[in-house]
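sequence below, structure please.
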Amino acid sequence: MSPRTRHAVLLGTAVAAVAVALAGGVSAQAAAANLSATFAQTSVWTGGYGAGYTIANRGDAPATGWTVEFDLPAGTAVSNSWNSVETRSGQHYKFSNAGFNGTVGPGASVSFGITVAGSGLPAGCTVNGLPCAGGQVTTPPPTTTTTRPPTTTTTPPPAGDTVNVSTAAQLQAALANAVPGQAIKLAAGTYRGSFVTTKAGTAAKPITLSGPANAVLINDGPSGDAPDCPTPTPGWDSGYGLWLSGAPYWTLAGFTVQESKKGIVADNSPHTTIDGVTVHHIDEEAIHFRRSSADSVLKNSTITYTGLVQPGYGEGVYLGSANSNWACHGNSGGVDRGDRIQVLDNHIGPFVAAEPIDVKEGTFDGVIRGNTFDGRGISGENSADSWIDVKGIGYTIEDNTGTFASPGVFANGYENHNTSTSPSFDNGCGNVWRNNKSDLGGVGAYAIRISSVSKCAANPNVVYASNTVTNAESGLTNIPVTP
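Down below sits the predicted model:
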C-alpha cells in the first residue's frame, strides 16, 4: 500500500470514529458493584453481645459474592454466626456469603449475624478486600452528544412499585396505602411509632417490607383504650413493634424490631414470610403467628431478650393461641388454626424468658428445622422451662441444636403435652423428632420428654435414634426410641 493510500485509510477511519462519537456520545463507564459493610450491635449482655453486618451495593451492577473480614481483640471471640460461612485464623475472622445470599443487586443489601463472647468490637473491617466504608461512588464523565430531533418512546411501568421511606410518618403512610406487588424499603435509622397494616398482598404479588439490620422499629406504646379483643382501633396503640392484621402475603426482611410490647404480630395474615429479621428487648413475645396465620415462614432470624416485664409471657416464637384465648383468636370454626407454619434456621436466645418456641393446641403439620436454641435466661415461670413446648399435632422437629447454661430454670429440652379442647383434637400427638442435638448443661432431665403417651395411642409421638443428648440427668427420652 502506498503512503498516499495508507494516509487516506487512516483519515477515513478517524472521520468514522468522530462520526460515531458525535452520533452516540462518549461511551459510558463500565458498570460495577460497589460494596459497603456496616456493623451494628443488636443486643448486649454481661459477657457478650449480638451483632450483624449489612452488606449494601451502592454500585450499578450486581455483586456475585462477598467476604467480610475483621479482627477482634484478645479475649473476645465469635461464638456463633449465621447467614454466612465463617473461617478464623487467630483473632482474624472471615465471613463469606452463604449459598442463598451471595448476589447483591444495585441498591440492595444482605446481612449476616454473629454472637460474640467478650466486649471487644471488630476492627480493620474489609469487604472483598476493600475498606468496609465502601469505595467512592464514581460519576461518569460528561458525555458529548449532538442535538437530535425529539423522539417519542413508550416505557412500560416497573413490575411493582418501590416506596423508599426514611421517617416514621413515611412508613406509617406506606403501610396504610400498600398495594399488591409493592416493595417498601426502609433506610437505616430509628422509626418510633405505631406500625400496622391491614392491606393484603396476593400469591402472585406479595407485598415486601425490607431494610438493613440498622433500620430499627420501636413502639413506645401501648396507649389509649384497648378493645375487648385486639384489632386495629382508632385511638388505641397496641404497643406492637409491627402488626399485620388481615394482611396476608407479606414478606418482612432484614430490619430490627426492639423495645416494644410485642415484636411482630401476624393476625389473620396467612402466607407471611419473615426472613432475616432481628427482634430483641421485647416486653412479651417476639414473634406471634395468631388468628390462623397459616402457611407462614420464619427463617434466618435472631431473637434475644424477651419477657422483660412478665417472664412467663416472653416466648421467642408463638404459634397459634392457647384455647383459653380462642374466644378472641379462634377465627376458624372457633379455633386458631395456625397450620403448616415453618420455623427454619433461626437463632433464638439467650435471655428468651419463656420457651424459644411455643406450639399451641389446635395447630397442625408445622416444621421446626435447623434452629439454634440458647437456653440461658429461661425463667421457669408459667412452666417456661424448655426450648420447645409442643401441644400441636403432626409437627416435624428436626436438625435443631439446643444448649442450656446458667442462669435460668430448665426441666427438659423439648416438652410435649396433651391439652383438652373443644372441638376435640388429638393435641400433642403425631409429632416427630429426628436428628436434634441437645446439651442440657447437667440440669435438664430428658432431651425430649413425651407426656402425651396414652392419649396419643392412635397417633403416637415418635423419637428417632438420630437424636443425641449430652449432659442430661435422665437421658434422651422417656419413651422407646425408634431406630
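
C-alpha only now, for contacts and for neighbours.
Fine.

and for the residue lying closest to residue 222 once chain neighbours are set aside, the neighbour number?
Distances taken as CA to CA, 6 or more residues apart in numbering put residue 239 closest to residue 222, at 4.0 Å, once the chain neighbours are dropped. Per other CA atoms under 10 Å, the neighbour tally for residue 239 reads 22.

residues in contact with residue 239?
194, 219-223, 260-262 (CA atoms under 8 Å, 6 or more residues apart in numbering).

cool, residue 456 as well?
Taking CA under 8 Å, 6+ apart, we find residue 456 in contact with 426, 428-430.

ok, residue 241 - contacts?
Contact partners of residue 241, counting by CA under 8 Å, 6+ apart, are 194-195, 217-219, 257-264.

related to what we said a few turns ago, ok, and the most crowded of the contacts of residue 456?
Neighbour counts for these (other CA under 10 Å) peak at residue 428, which has 34 neighbours.

let me know the secondary structure of that residue.
Following DSSP: H, G, I helix; E, B strand; the rest coil, the label given to residue 428 is coil.

surely it meets residue 363?
No: taking contacts as CA atoms under 8 Å, residue 428 lies outside contact range of residue 363: 9.7 Å.

compare with the first, here's sequence two:
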Amino acid sequence: MSPRIPLRRALFFGAACTSAAAVLAVAPTGPAAATPTTPPPAGDVVAVATTPQLQAALTNAAPGQTIKLAAGTYRGSFVTTKAGTAAKPITLSGPANAVLINDGPAGEAPDCPAPTAGWDSGYGLWLANAPYWHLTGFTVQESKKGIVADGSPHTVIDGVTVHHIDEEAIHFRRSSADSVLENSSISYTGLVQPGYGEGVYLGSAGSNWGCHGNSGGVDRGDRIQVLGNHIGPFVAAEPIDVKEGTSAGLIRGNTFDGRGISGENSADSWIDVKGIGYTIEGNTGTFAPPGTFANGYENHNPATAPSFPNGCGNVWRNNKSDLGGVGAYAIKISSVSKCAADPNVVHASNTVANAKSGLTNIPVTP
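Model (predicted):
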C-alpha cells in the first residue's frame, strides 16, 4: 500500500500547482520503505537510511554523536528526549532531499504536550527536554507542526527547509532559550489552521503558560537569534511571532515574502513583537497580493503579568520595507505610554517604499 497522505494535504497540493514540482523533487521514496534487520550502530557517527533506524537513533542519541540521514523520505513520528552538552552537542544532519514527514496526530493527547505512549503529536521533529542539538540541512514537510523545541535550550537549526505544514513551522517553546535559527527556508504554513501558521514562533502566549511556562510560570524563550532566513511566501500567520515574556533576542538579515499572510488571529505583519529588548535589524520585507497586510512590523503590549512590561525596549534599524501599496506603516508602535520607562526605538536607517502612511508612527531616532 502506498504511504498515507492526508486528504487535507492532497487537496492542497492540487491547488498549489506552483509548488508541486518542488515538493516532489525533495521527497523521493525508497529508504523509508526498507525494514532494518539491526538497530543503528553506536559510535560518533550513526548513519541512518530508514524510519526505524532514525527513530532508534533519536531514542539512543548520546552527547557528541552525529546522526547522518541518507537521502529519502522518512515517514513517522520523530522525537528525542536525549540531551547533548555544551562541549558535546548532538547533531542530526542530512541533505535537503532527506525529508521528514509525520502523518499524525494520532491517539489521545495529554492535557499538555509531552511524549506519551500511544499518542503521536504530529510534529515533524520534536526535541523534548533535549538541549544542545544541532539540526542541519534536511527538510520537514506535511506535518502538523514542523520542528518543535520544548525545554530544549541551546538548539541550533541551520540550513533546514520547512514547508507545507498544518500549523507553525518552527517553535521554540518551554524556555528553549539561547537557541539559533539560521540560513533556513520556510513556506506554506497554516494549511489547516491559518491563524496558527507562524513561520517562527518564539515562546508562548501568556494564556498557554500553564502548560509551557517552566521558569517562574513564564515561557522564557530568551536570547534566541533568527538570522539570515527566507520566510514566505504563503506563511499564513506572522513570519515571526515574538511572544510576551521573552527577551533580548536578535532578528537579523532575514527576508520576508508576505504573500499569503491570512489576516486570521491578527496575523497581518511580518513580525509581531510582544517581547522585550529585541534587536530587529538588516531585514528585508515585501508584500504583494494575495493576503491581508496592515503594517510591516508591529508591537503589542499584552498585560500578562505586572512584572513583564511586554512589547517594550525593542530596537529597529537598517530594515528595508516594501509594503506593496497596502500596508500603512513599515513599523507600527502600538503604545508609547506603556513603554515610557523602556521605549521602543525606530532608527532613521530604516527605509520604506509603497506605504500608505510612512515609515513609522513615532519620532525616529538618528
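
grab the nearest non-local neighbour of residue 70 of structure 2.
Distances taken as CA to CA, 6+ apart place residue 49 nearest to residue 70 of structure 2, at 5.1 Å, with adjacent residues excluded.

count of residues packed around the corresponding residue of structure 1 for that neighbour?
Using TM-score structural alignment as the criterion, the counterpart of residue 49 of structure 2 in structure 1 is residue 166. Using other CA under 10 Å, residue 166 of structure 1 has 15 neighbouring residues.

one more: the one 3 residues further on?
Other residues within reach of residue 169 of structure 1 by the criterion other CA under 10 Å amount to 15.

SS state for it?
Residue 169 of structure 1 is classified as helix under three-state DSSP.

coming back round to it: what touches both of residue 428 and residue 363 of structure 1?
Overlap of the contact sets of residue 428 of structure 1 and residue 363 (by CA under 8 Å, 6+ apart) consists of 392-393.

circling back to that earlier point, relative to residue 337 of structure 1, how far out is the match of residue 49 of structure 2?
In this view, residue 166 of structure 1 and residue 337 of structure 1 are 36 Å apart by CA to CA, to the nearest Å.

same thing with residue 354 of structure 1?
Computed as CA to CA, the residue 354 of structure 1 to residue 337 of structure 1 distance reads 22 Å.

try residue 433 of structure 1
Residue 433 of structure 1 is 22 Å from residue 337 of structure 1, where distance means CA to CA.

please apply the same query to residue 304 of structure 1.
From residue 304 of structure 1 to residue 337 of structure 1 the distance is 26 Å (CA to CA).

equivalent range in structure 2 for stretch 203-221 of structure 1?
Going by TM-score structural alignment: stretch 203-221 of structure 1 matches residues 86-104.

and that stretch, what's buried?
Within stretch 86-104 of structure 2, the residues scored as buried using 16 or more other CA atoms under 10 Å are 89-104.

sort out which one of those lies nearest residue 179 of structure 2 for me.
Minimum distance to residue 179 of structure 2 across the buried residues of stretch 86-104 of structure 2 is 12.6 Å, recorded for residue 89 (CA to CA).

looks like the closest one contacts residue 130 (just checking).
No: between residue 89 of structure 2 and residue 130 there is no contact under CA under 8 Å: 10.2 Å.

ok, so what distance separates residue 52 of structure 1 from residue 43 of structure 1?
10 Å.

more neighbours, the two?
More neighbours surround residue 52 than the other of residue 52 of structure 1 and residue 43, with 22 against 18 (other CA under 10 Å).

same for the helix or strand that contains that one, what does it pack against?
Using DSSP states H and E, the element containing residue 52 of structure 1 is strand 48-57. Packing partners of strand 48-57 of structure 1 (3 or more CA pairs under 8 Å, 6 or more residues apart in numbering; DSSP states H and E): strand 35-45, strand 109-117.

residue 394 of structure 1 maps to what in structure 2?
So, by TM-score structural alignment, residue 394 of structure 1 is matched to residue 277.

what about its match, how many neighbours?
23.

and if you look at the one 5 residues further on?
Counted with other CA under 10 Å, the burial measure for residue 282 of structure 2 works out to 19 neighbours.

how far away is it from residue 200 of structure 2?
Residue 282 of structure 2 is 17 Å from residue 200 of structure 2, where distance means CA to CA.

how about residue 231 of structure 2?
Counting by CA to CA, the gap from residue 231 of structure 2 to residue 200 of structure 2 is 9 Å.

now for those two: what residues contact both?
By CA under 8 Å, 6+ apart, residue 231 of structure 2 and residue 200 have these common neighbours: residue 239.

now check structure 2 for the residue matching residue 314 of structure 1.
Per TM-score structural alignment, residue 314 of structure 1 is aligned with residue 197.
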